[in-house]
Each structure stands twice: as structure tokens, then as C-alpha cells.
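K.L.:
Just to be clear, the model below is a prediction. Sequence and coordinates:
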Amino acid sequence: MIITFGQGPGNAGGAGLVDPVSVGLNRGLRACLFDLDGVLTKTATVHAAAWKEMFDVYLYQCARHTGAPFVAFDAGADYARYVDGKSRDDGTRSFLASRGIILPDGGPRDSVGTATVHGLGNAKNEMMLRRMNEDGVEVFEESVRYVHAVRRAGLRCAVVSSSTNCQAVQAAAKIEDLFDRRIDGLTARHENLLGKPAPDMFLAAARALGMNPGECAVFEDALVGVEAGRAGGFGQVIGVDRAGQPQALMDHGASIVVSDLAELLG
């Protein structure tokens, strides 16, 4: 279930001169693979808030049941360490394991409130969609400007997101037409792709564009995302620092780190 779009602006069929240097990339690159949340859209904070709402409800119920003290989910440190960039199920398991909690996986149709990995994940998703509907989706304007520049330079583009809400976020942000392909959480589920830090989703995006990994640049703000870029042998891995962690992004595999993609335009 790899999603195909029409050709983006400034790249009719991918023909013509490809000039990665004009957009701050290495020579020989022909495609760009963009994470969505935190790179192009300001939904990372919405995700973090939804994770906190869901986990705090569950942790409070656990504390009442066991008599142990309630320790809330930290939307900064816990989100970055255990959840950011991972699939919904992997993020749920990772954080719960940090608290010594192991739940059965259950199934994708588990109802909200069920004490399973899928049940908690579905609760988080419901909270996320509610917040999106209430507040809308903002973009990083300068980063979107960069994607337009990439298309004018003749490079092909894919969006690669662990979220199953990727299409809804793109549509709300009005940026669907900028990308030739979408590889998201639904694709991963359908194709049995491992989540980040495994490189599977980025490798699937490269294949969908007809490229070798070495011909593609990866753009990521999450530590597990840059790890995935490094593990996949991609031509360049650009870390986007939205959380004041430039050295950590470098340590996990970024070739270079910028605070916004427009910096690459010079």
C-alpha cells in the first residue's frame, strides 16, 4: 500500500536537470525522503500532548489500583526518549517497559480503554484526532519552502512517517501535492515493515521512487529517525533540530544538523 501522487510542482515526470547542490545537498543525490511530524508540520507537540493525556489516564488508574505513587508522563523527556519517531505500538510498548509494565498486544480493533497495547494506542489516536480537529495543523513555513525548492531542482520527494494519520495531516496542512509517494504507518502495517530505528520504511520509500539508498537524502528530527537513515546507507542524513539536541542528532547518525530546512538554501 505505497501511495502514489501526481508529479509535484517544478518536476514534470522527473525529467531534466537534477541539481542537488542548489538545495544544499551532496552531488549525486536524486531524491529526498522527508519525515513529517517535526520536520514539515508542527504536529510533534500535538502528538506529545495526546501521548501524555492517554498515558496519564492509564498511569493514574494503575496508581489507584496498586496504591503506588502516580508519576505522570513527561511530554518532553519521556516523549523524546521512548515515543518520538516510533510506530504507535512500539512507542506504547517502549514507554510502558520503562515503567516496568508489560501488556498484551491485543488487536487493532481493541476499544479505547482496553488494557492492551492496541487499546492504549487507539485511545491515543482518538485524542490526537480530536486535537487536530480542534486546533488544525500548522506547518514550518520555511521547511515547506525548502521542499518547493527541492522540486524545482528536479529531485523527487517522498514523505515517510510512522503515523497512521499521515495522510490526514498532509491534507489538513495542504501539502499532499508536494510528494510523489507516501510511506506511513498504514504502509508499514500492510507491508510488515519494521519501524524506526530500522531503516525499512525509508528503504521502501527509495524503492517506490526507483532509487538506490545512496541516491536519497533523509530528513529527520527524531533520534530513531536519523539512526534509521544511517542504518539504511542513505546518501545523506539531515538532522532537523527542533528540541535543542544537535549533538545527539549527530551522534545518532546525522550528516549535518540544521534548525530549519531553509538553512540549506544558503
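P.N.:
Perfect, thanks for sending it. Numbers count the residues shown, from 1 in each chain.

K.L.:
rest of the way, CA atoms for contacts and neighbours
P.N.:
Fine.

K.L.:
give the contact list for the closest residue to D35 other than its chain neighbours.
P.N.:
Of all residues not flanking D35 in the chain, V160 sits nearest, at 5.0 Å (CA to CA, 6 or more residues apart in numbering). Applying CA atoms under 8 Å, 6 or more residues apart in numbering, one finds that V160 lies in contact with L33, F34, D35, L36, R182, I183, D184, M201, F202, A205.

K.L.:
D251 now?
P.N.:
Counted by CA under 8 Å, 6+ apart, D251 has zero contacts.

K.L.:
how far away is it from T114?
P.N.:
With the distance defined as CA to CA, to the nearest Å, D251 ends up 38 Å from T114.

K.L.:
Give me the contacts around the helix or strand encompassing R93.
P.N.:
In the assignment (DSSP states H and E), R93 maps to helix 88-98. With contact meaning CA under 8 Å, 6+ apart, helix 88-98 is reached by 78, 82-84, 102-103, 117-118, 120-121, 162-163, 195.

K.L.:
at 10 Å what do you get?
P.N.:
51, 55, 59, 73, 78-79, 81-87, 100-105, 108, 116-122, 124-125, 162-164, 185, 194-196 (CA atoms under 10 Å, 6 or more residues apart in numbering).

K.L.:
Buried ones among those residues?
P.N.:
For the contacts of helix 88-98, a burial check counting by 16 or more other CA atoms under 10 Å picks out 51, 55, 59, 73, 78-79, 81-87, 105, 116-122, 124-125, 162-164, 185, 194-196.

K.L.:
Check the burial of R131 by counting its neighbours.
P.N.:
Residues near R131, counting by other CA atoms under 10 Å, number 17.

K.L.:
so it touches A49, yeah?
P.N.:
Yes. Between R131 and A49 a contact is recorded at 8.9 Å, counting by CA atoms under 10 Å.

K.L.:
Find residues that contact each of these two.
P.N.:
Shared contacts of R131 and A49, defined by CA under 10 Å, 6+ apart, comprise T43.

K.L.:
In the chain, where's the longest helix?
P.N.:
If you go by DSSP state H, the chain has its longest helix at helix 44-66.

K.L.:
quick one, that helix and helix 88-98 angle?
P.N.:
Counting by axes from the mean of the first three to the mean of the last three CA atoms, to 10 degrees, helix 44-66 lies at 50 degrees to helix 88-98.

K.L.:
put this beside the first:
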Amino acid sequence: MASPADALTGSDLGLGIDAHAFLFGLDGVLTRTAGLHAEAWKKTFDTFLRAFDTHSLRHDLPFDQRADFAEHLDGRQEDDGIRSFLASRGIEVPDGDPDDAPGTETIRGIAAAKRWVFVSLLEARGPGLDQGALRLLGAAADAGLPCAVVTSTEQGGRVLQTAGIADRFEVVVDGAVAAERGLPGKPAPDGHLYAARELGVEPSAAAVFEEALAGVEAARAGGFGAVVGVDRFGGQHGRRLWESGATAVVTDLADLLGPSGELREHDATG
């Protein structure tokens, strides 16, 4: 595997003249909403576990906002993430119905509770735009590169509108679109591949930017030309992004730009 330095300067990165389109994750890539999601999941699961343990005579560890979020929820569709986390605690609940009320001990009830908490946090704090991502979006626009968002969150379109950047993207594939189109969630590559088709580009000619391990795995499985992992967690997360298939890992998307803000061009020698 190439080192971070090699990946950022080599022609296989897929940026500049090598890339025909950019595909972005949302939470933790374009915005700082990954933290809001993690907080919403903690509030939701801790409430669920307290109630579940009371009547089941159990004592489960509370939700770890960092480790459990990164391992089970980050980048995944809600239902898949909920099942993964509950399985880590040895808990099974029925799927339930789409109209289950928040707090119902079902997959859909837990998802409804989390969405309510997340929207409340989003309205109170805003999405927190990432400045490095804004610079990269500006450079992409100057270069005439079309952009898409691929996110598992049901409220992806709403977050983009709230952030004021919805008009920067030709295609948005969020959780609602994925459900409508029957697209499996990350780490399956279907959402990324759908976005690439809508943009009219081959995956090998597109660069993907993802913060979630599941998103990196999805992009690699889809055969995308470059997969840039965005390390917002620190610690071991950067290493795990490499292990999941990232061709580059950065802590700031502005690192991909030249000193004057233009996209770097890459030659065959790196």
C-alpha cells in the first residue's frame, strides 16, 4: 500500500486532470454533522438500554460515542447500524413497522427516536460546514468537475439545504433516495455507483471522499479511481481508513489543493 505522501502526489490519486467527477460523503466530510449523529445515537441508545435492562434484568455498557459510533453506525443505513450495535450487546428486537413511535423497542422505533434527536440537534446547532471541503468544492467548480453526495442519512438533502450548499451538487443520493431506488447501504457500493451513472462518469475516473470506514469500503468495492479517507477521529481511525482501502488519508481536504487553492495536477512519476 502506498504511503500517505505517495498517495497525495501520485497520479493514481485521481485528482486534477485524472478525475472527471468528485463524490463526497456528507457527515464528517462536508459538514461536522458526524458529531451530531454520534451524540444523537448515544442519547437514543442509552435511553433504550436503560429501559431494556430494567425489564430484562441486564446491565449493558452504555453506548460509546466514539468507538461504538465508528464501528457500528458511521456511514451505515440506520437499520443496519442499529442491528450491528445491538448484536454487539447480544440484543435482538423485532424490525417493527415504519410508523413505530420513537421509543418503541423495535428497529424502526429506535431509528425514529434517533431521527427526532438528530433533527433537534441540527436545528439547535446547525450543520457546521467544513472549510477545507468548501475550498475543495470551489476548486472543483473552477475545474468544471461535477460533484455528488452519497450519504446514508435519511436527512441528507435537508442537511445540505440547511448548510446552504445544496446547489453545489448535481446528484444527491441520501437514505431516502436509496430506499426509493432499492439501493443497499454502505459498505455496498450501490449508492456510489448510482451517483456515478447519474453523473455520466465511469467509477475509475472519479474520486470519492469518505470519513466512514463503511464509505471507504463501498468506494473501493465500486472500483473508484481514488478513495480519499478523511480522518476526523484521530487515534487508530486513520490506520483503519488505510486498511479499509483508502488510497489517501487526510485530516483536511484542503491538503489536496495547491498553495494558491487550485487542484493539484499529477504526472506519471508522482
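P.N.:
On my side now, so go ahead. Values in this document were obtained by computation on a predicted structure and should not be read as measured data.

K.L.:
hmm, back to that, the helix holding R93 of the first structure maps to which residues in the second structure?
P.N.:
Mapping helix 88-98 of the first structure onto the second structure (TM-score structural alignment) gives residues 78-88.

K.L.:
which position in the second structure aligns with A171 of the first structure?
P.N.:
Aligned partner of A171 of the first structure by TM-score structural alignment: Q161.

K.L.:
Any figure for the gap between that match and L122 of the second structure?
P.N.:
Distance, Q161 of the second structure to L122 of the second structure, using CA to CA: 12 Å.

K.L.:
Could you do P4 of the second structure as well?
P.N.:
For P4 of the second structure, the distance to L122 of the second structure equals 33 Å [CA to CA].

K.L.:
Compare the two (neighbour count), which wins?
P.N.:
Neighbour count, other CA under 10 Å: between P4 of the second structure and L122, L122 has more, with 19 against 15.

K.L.:
what helix or strand is the corresponding residue of the first structure for the more buried one on?
P.N.:
Correspondence of L122 of the second structure to the first structure, assessed by TM-score structural alignment: M132. Remark: M132 of the first structure resides in helix 117-135, with elements defined by DSSP H and E.

K.L.:
likewise R182 of the first structure?
P.N.:
R182 of the first structure is part of strand 181-183 when elements are defined by DSSP H and E.

K.L.:
packing partners for that strand?
P.N.:
Judged by 3 or more CA pairs under 10 Å, 6 or more residues apart in numbering; DSSP states H and E, the packing partners of strand 181-183 of the first structure are strand 3-4, strand 31-34, strand 156-160, helix 166-173, helix 200-208.

K.L.:
Can you give me the end-to-end span of stretch 165-181 of the first structure?
P.N.:
Counting by CA to CA, you get 15 Å between the two ends of stretch 165-181 of the first structure.

K.L.:
Repeat that for stretch 248-256 of the second structure.
P.N.:
End-to-end distance of stretch 248-256 of the second structure: 10 Å, with CA to CA as the criterion.

K.L.:
likewise stretch 182-189 of the second structure?
P.N.:
End-to-end span of stretch 182-189 of the second structure (CA to CA): 13 Å.

K.L.:
which bit of the first structure covers it?
P.N.:
Aligning stretch 182-189 of the second structure against the first structure (TM-score structural alignment) gives residues 192-199.

K.L.:
Quick one: distance of that stretch to the chain centre.
P.N.:
Distance of stretch 192-199 of the first structure from the chain centroid (CA atoms, centre = their mean, to the nearest Å) equals 12 Å.

K.L.:
about what we covered before: do I have it right that the match of L122 of the second structure meets T43?
P.N.:
Yes. Using CA under 10 Å, M132 of the first structure is in contact with T43, at 8.5 Å.

K.L.:
which neighbours do the two share?
P.N.:
Residues within reach of M132 of the first structure and of T43 at once, by CA under 10 Å, 6+ apart, are E138, V169.

K.L.:
circling back: average gap between the helix holding R93 of the first structure and the second structure?
P.N.:
Once fitted to the second structure, helix 88-98 of the first structure is off its aligned match by 0.7 Å on average (mean CA distance after the TM-score superposition for the first structure).

K.L.:
Which of the residues in that helix are classified as buried?
P.N.:
Of the residues in helix 88-98 of the first structure, R88, D89, D90, G91, T92, R93, S94, F95, L96 count as buried by neighbour count, 16+ other CA under 10 Å.

K.L.:
relative to helix 117-135, how tilted is it?
P.N.:
On the basis of the same axes, to 10 degrees, helix 88-98 of the first structure is oriented at 110 degrees to helix 117-135.

K.L.:
ok now helix 88-98 of the first structure, how far from the chain's centre?
P.N.:
Taking CA atoms, centre = their mean, one finds the center of helix 88-98 of the first structure at 16 Å from the center of the full chain.

K.L.:
cool, and stretch 162-170 of the second structure?
P.N.:
What separates the centre of stretch 162-170 of the second structure from the centre of its chain is 16 Å, taken as CA atoms, centre = their mean.

K.L.:
List the contacts of it.
P.N.:
With contacts defined as CA under 10 Å, 6+ apart, stretch 162-170 of the second structure is touched by 22-24, 30-31, 122-123, 126-129, 134, 137-138, 140-141, 146-149, 156-161, 172, 195, 198-199.

K.L.:
Quick one: end-to-end distance for that stretch.
P.N.:
From its first residue to its last, stretch 162-170 of the second structure covers 17 Å (CA to CA).

K.L.:
and stretch 94-105 of the second structure, how far apart are its ends?
P.N.:
Criterion CA to CA; first-to-last residue distance in stretch 94-105 of the second structure is 8 Å.

K.L.:
Quick check: buried residues in it?
P.N.:
Under 16+ other CA under 10 Å, the buried positions of stretch 94-105 of the second structure are D100, P102, G103, E105.

K.L.:
Now, these that are in strands?
P.N.:
If you go by DSSP state E, these have nothing in strands.

K.L.:
wait, which of these is closest to A179 of the second structure?
P.N.:
Among these, D100 lies closest to A179 of the second structure (CA to CA), at 17.5 Å.

K.L.:
Need the counterpart of that closest one in the first structure.
P.N.:
Structural alignment places D100 of the second structure opposite D110 in the first structure (criterion: TM-score structural alignment).

K.L.:
again with A67 of the second structure
P.N.:
Using TM-score structural alignment, the partner of A67 of the second structure in the first structure is A77.

K.L.:
Could you report the distance from its match to D135 of the first structure?
P.N.:
If you measure A77 of the first structure against D135 of the first structure using CA to CA, the figure is 24 Å.
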